[in-house]
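K.L.:
3D, please:
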Amino acid sequence: MKEPLLELHDISLSFRRKKTLRELLSFSPRKTPFHALRNISLSLNEGEVLGIIGRNGSGKSTLSRLCAGVYHPDSGTRIVRGKAQLLSLGAGFQNQLTGRENVFINGSFLGLSYPEIEKRFPAIAEFADIGEFINEPVKTYSSGMRSRLAFAIATAIRPDILILDEVMATGDKPFQQKALDRMQNLRELAKAALVVSHSPGTLRKICTRIIWMHQGQCIDSGLPETILDKYNSFWAQKG
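P.N.:
Here you go, the predicted structure:
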């Protein structure tokens, strides 16, 4: 049996809270750290699409960035076998450069040669479907356009682990469906994927397993139908 592509063992991560100007001037005591993740353990195997669901502030985006290596844990162990690519709206682009230039930069970061990126560029531009804006600075893009291009790049480069953070929540309905269709054919995109979303409907369509995050902790995990039904019931009772 193959080893998991990604393993987290008892991971915890905290951030320092910044003081306001009033607190600095009054010499108030140092704020206690914010515990973003507490004792998280998970594994991601080849062929899996692991979903992470939770309300805003639950720690799911922090967890996705830790899996990608953007953050490092205060305690615990992170093991990644292969290349992980984080696709998060607003992350990974050089705003002053064009979409075309960003395609080549992102590809080179993942170890692709110039000829390899050049070969894949037409497919990336076609899927992103942003027309002549591919030659305009990314800072001029709408959030939907950024998302379309980022998704097209990440899924054309084909990393070992594809990490998507709320990417399919942006863009118009036709693009969202196109993105879902591409994700459902995982083996053409990556060996495994981790998908962060607050949308049970999206995760139900594409995931093989779900982790439910709440206040920095994993409170449950299992098959999509089981976890998502529990999740929906929990928040329905909360009103």
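K.L.:
please count neighbours and contacts with C-alpha atoms only from this point.
P.N.:
Noted.
K.L.:
quick one: furthest residue from the center of this protein?
P.N.:
Centroid-distance maximum for the chain: Ser26 at 39.5 Å, with CA atoms, centre = their mean.
K.L.:
just checking, what packs against the one helix or strand Gln237 maps to?
P.N.:
Assigned by DSSP states H and E, Gln237 falls within helix 224-238. The contact analysis (3 or more CA pairs under 8 Å, 6 or more residues apart in numbering; DSSP states H and E) places helix 224-238 against helix 200-206, strand 209-214.
K.L.:
can I get these in CSV with distance to Ile153 and mean neighbour count?
P.N.:
As requested, these are exported to CSV (distance: least, CA to CA, whole Å; neighbours: other CA atoms under 10 Å):
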stretch, distance to Ile153, mean neighbour count
helix 200-206, 20, 17
strand 209-214, 25, 22
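K.L.:
looking at these, which is nearest to Arg22?
P.N.:
strand 209-214 (31.2 Å; CA to CA).
K.L.:
so Phe43 sits against Val49, correct?
P.N.:
Actually, residue 43 is Ser rather than Phe. No. The criterion here is CA atoms under 8 Å, and Ser43 misses it with Val49 at 11.2 Å.
K.L.:
more neighbours: which of those two?
P.N.:
Val49 (25 against 16; other CA atoms under 10 Å).
K.L.:
that one and Ile130: what is the separation?
P.N.:
The spacing between Val49 and Ile130, counted by CA to CA, to the nearest Å, is 28 Å.
K.L.:
how about Arg78?
P.N.:
37 Å.
K.L.:
which one of those two is surrounded by more residues?
P.N.:
Between Arg78 and Ile130, counting by other CA under 10 Å, Arg78 is the more crowded of the two (20 against 17).
K.L.:
leaving out sequence neighbours, find the closest residue to the more buried one.
P.N.:
What sits nearest to Arg78 in space, not counting adjacent residues and going by CA to CA, 6 or more residues apart in numbering, is Leu8, at 4.7 Å.
K.L.:
give the contact list for that neighbour.
P.N.:
Ile40, Ser41, Leu42, Ser43, Gly76, Thr77, Arg78, Ile79 (CA atoms under 8 Å, 6 or more residues apart in numbering).
K.L.:
following up with a second sequence; could you model it the same way so I can compare the two?
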Amino acid sequence: MAEQSERTPTVVVHDLSITYKVLGGDRRGTPEDKEGAGPLRRLLRKEGTERIREVHAVKGVSFVARHGESIGVVGHNGSGKSTLLRAVAGLIPPSKGRLWVSGEPALLGVNAVLINKLSGKRNIYVGGQALGLSKAEIDAKFDDIVEFSGIGDAVYLPMSTYSSGMGARLRFAISTAATPDVLMIDEALATGDAAFRQRSAKRIAEIRRAAGTVFLVSHSNSTVRQICDRVLWMNRGRLIMDGPTEEVMQAYEATLPKKPKPAKKVPVAESEVPGTRRWSGENRIQIARSAGRETWEPGVEGCFVVSVNAVATARMVTPIAARAGWPILWMNANGLPPSSLAELDRLAPRRVVVVSGEREAPSDLDHQIGQVVSTTGEHLESRDLGGTAADLLEAFPPADTSVIYVTRAANAPRETVLSLVAARQERAHVAIGGSRVDARLLETLSRLAPERLALAGHPEEWPASVVEALQQSTGAELSYLTDPGPMALAAGLWGDVAPGGRVIVSAPNVVELLTATTVSAVTGTPVVVTDATLPRVVIESLRSLQPSEIVVCGLVSALPPTVRAELGELVSRPAV
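P.N.:
This next block holds a predicted model:
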């Protein structure tokens, strides 16, 4: 039965042609145009009607799409891709040929018109009803739509206040809420960050499993390869090729202009500055390895493995690693890069805890770990951020639960610095994504019974549903961390540290700062956060600490030689 369902046609296109009539057939201006007698004026005067020309956007296209297929549509700009989708959606009548669609098609495009004066909430109901959902069905899906779009309390604001990315994410969430029989996506996956594109791909996979058909117009060849099992190649309105994804993509890519090879980056020359040094590395993971090699001896009790892209998870893991005295090894989409594998081999930990968080761990990660150490990875693999936070709190509870720091999933310097604050105070840091709080996280927080929850940011930045859930489940006092800024926040942590000794000056980037945080906890070294401007609050903090040595934790692009030279002026030198 399933096989038969997959073979059921959903879209049949036979000899389809679409022709537009365009005013102004002569593409080049004429003397009278230059004098102000343009096409519209001549039309009003009933002059120049011969200048109306026909544009053949689609010419004689035929294909059959079936249930369960995900079909990419590729081609140069102006090849007829979007016009073809609009015709399948019923928005443009065929000039010639026939077109049959099973069920109600839904067209999603980043340039679709929004009702700007209405709130996001009202648009959810309007859009849902247009897709055939009842009010009760929209009520049931409302929270999921808001959480998927990631717009939070902005859903109650007019759409005119949204950024283009927020509007596109909400439109995608609305358009896919009804699981349409035929879904057409026009460059929508180009909107949003990597995490949203990953969620979008999963949503499309769910639609396909529900025996739907997906059309995707995209200029991202990697996205087409990831999502589609079949591709239509359009050129100047004609269907050039229809077949398996890889076969069509190779033929299409052979017609694309060759991209020039990027010029080799010339490393920035950096002179040694007395009293300072830099943890070396060509990338942030190599910098982390450089810091680790001078901090941990082989035979550590354990280490954490976290993705460089799962920043909210990394922020939660760091205070735990600091309390335990464990290093963090960083992985990417392919697993552990050579520098992390070499550090894992050197450290020879008795435990390796992999925390996937927002990202799925690569399928061969355990094999990579097993190649260099005898232990196997212990995985904390909750599929949502709240579940990961609950897992971490339960597996590694803090001794001091009087205050727990709470941040949103979005990455920002303040949120990252709060990991340093939590580590310094030996407290927990949890991150919450979307407009709901995971039930397990609420249970765990209730059991820990904190006296206060310190939320990063202003009250209006937090969804009311999140604040209410936290308050009801814990009964804790809620406070909001709005001042000082992240650099001042980090600088204020070291008032009880005796002057002299080493100080780490870190860039505010996630990997560098969280690496510096774990080193600080093990060695007792203060960490000051700065960018390339070296603000006054940082200078005053360093003068107070009177460092005998400053270690720069950051790429040369983030903390350039000029900053290192300025830091050298702040190193206290013994009297001669």
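K.L.:
how many residues are close by Phe34 of structure 1?
P.N.:
Count around Phe34 of structure 1 with other CA under 10 Å applied: 12.
K.L.:
gap between the equivalent of it over in structure 2 and Gly24 of structure 2?
P.N.:
The alignment partner of Phe34 of structure 1 in structure 2, by TM-score structural alignment, is Val55. Taking CA to CA as the measure, Val55 of structure 2 falls 11 Å from Gly24 of structure 2.
K.L.:
over to Ala454 of structure 2?
P.N.:
63 Å.
K.L.:
equivalent analysis for Gly103 of structure 2, please.
P.N.:
39 Å.
K.L.:
hmm, Thr213 and Glu69 of structure 2 touching each other?
P.N.:
Yes. In this structure Glu69 of structure 2 lies within contact range of Thr213 using CA under 8 Å: 5.2 Å.
K.L.:
circling back: give the contact list for the match of Phe34 of structure 1.
P.N.:
Contacts of Val55 of structure 2 by CA under 8 Å, 6+ apart are Thr19, Tyr20, Lys21, Val22.
K.L.:
looking at this, it is in a helix?
P.N.:
No. Counting by DSSP: H, G, I helix; E, B strand; the rest coil, Val55 of structure 2 is not part of a helix but strand.
K.L.:
follow-up on the earlier one: between Gly103 and Gly24 of structure 2, tell me which one has more neighbours.
P.N.:
Gly24 (18 against 12).
K.L.:
which one is the more buried one nearest to, not counting chain neighbours?
P.N.:
In this structure, Gly24 of structure 2 finds its nearest non-sequential neighbour in Arg51, 5.0 Å apart by CA to CA, 6+ apart.
K.L.:
shouldn't the one you found be in contact with Leu40?
P.N.:
No. Checked against CA under 8 Å, the pair Arg51 of structure 2 and Leu40 is beyond contact range at 11.0 Å.
K.L.:
of those two, which one has the most company?
P.N.:
Neighbour totals were compared for Arg51 of structure 2 and Leu40, and Arg51 leads with 16 against 13 (other CA under 10 Å).
K.L.:
right, and Leu344 of structure 2 touches Val372 too?
P.N.:
Yes. Using CA under 8 Å, Leu344 of structure 2 is in contact with Val372, at 7.1 Å.
K.L.:
circling back: so how far is Val22 of structure 2 from the residue nearest to Gly24 of structure 2?
P.N.:
For Arg51 of structure 2, the distance to Val22 of structure 2 - CA to CA - is 9 Å.
K.L.:
so what's the residue count around whatever residue of structure 1 lines up with Gly72 of structure 2?
P.N.:
In structure 1, the residue paired with Gly72 of structure 2 is Gly51, using TM-score structural alignment. The local packing of Gly51 of structure 1 (other CA under 10 Å) involves 29 other residues.
K.L.:
cool, the one 3 residues further on as well?
P.N.:
As a burial measure, the neighbour count of Gly54 of structure 1 was computed by other CA under 10 Å and equals 22.
K.L.:
same question for Thr191 of structure 2.
P.N.:
17.
K.L.:
now swap in Gly568 of structure 2 and tell me
P.N.:
Per other CA under 10 Å, the neighbour tally for Gly568 of structure 2 reads 20.
K.L.:
can you check Ala123 of structure 1 too?
P.N.:
Ala123 of structure 1, neighbours per other CA under 10 Å, totals 14.
K.L.:
tell me which residue of structure 2 lines up with it.
P.N.:
In structure 2, the residue matched to Ala123 of structure 1 (TM-score structural alignment) is Asp144.
K.L.:
compared with structure 1, how much does the stretch of helix or strand its match belongs to deviate?
P.N.:
Following DSSP H and E, one finds Asp144 of structure 2 within helix 135-149. Average distance, helix 135-149 of structure 2 versus aligned residues of structure 1 after superposition (mean CA distance after the TM-score superposition for structure 1): 0.5 Å.
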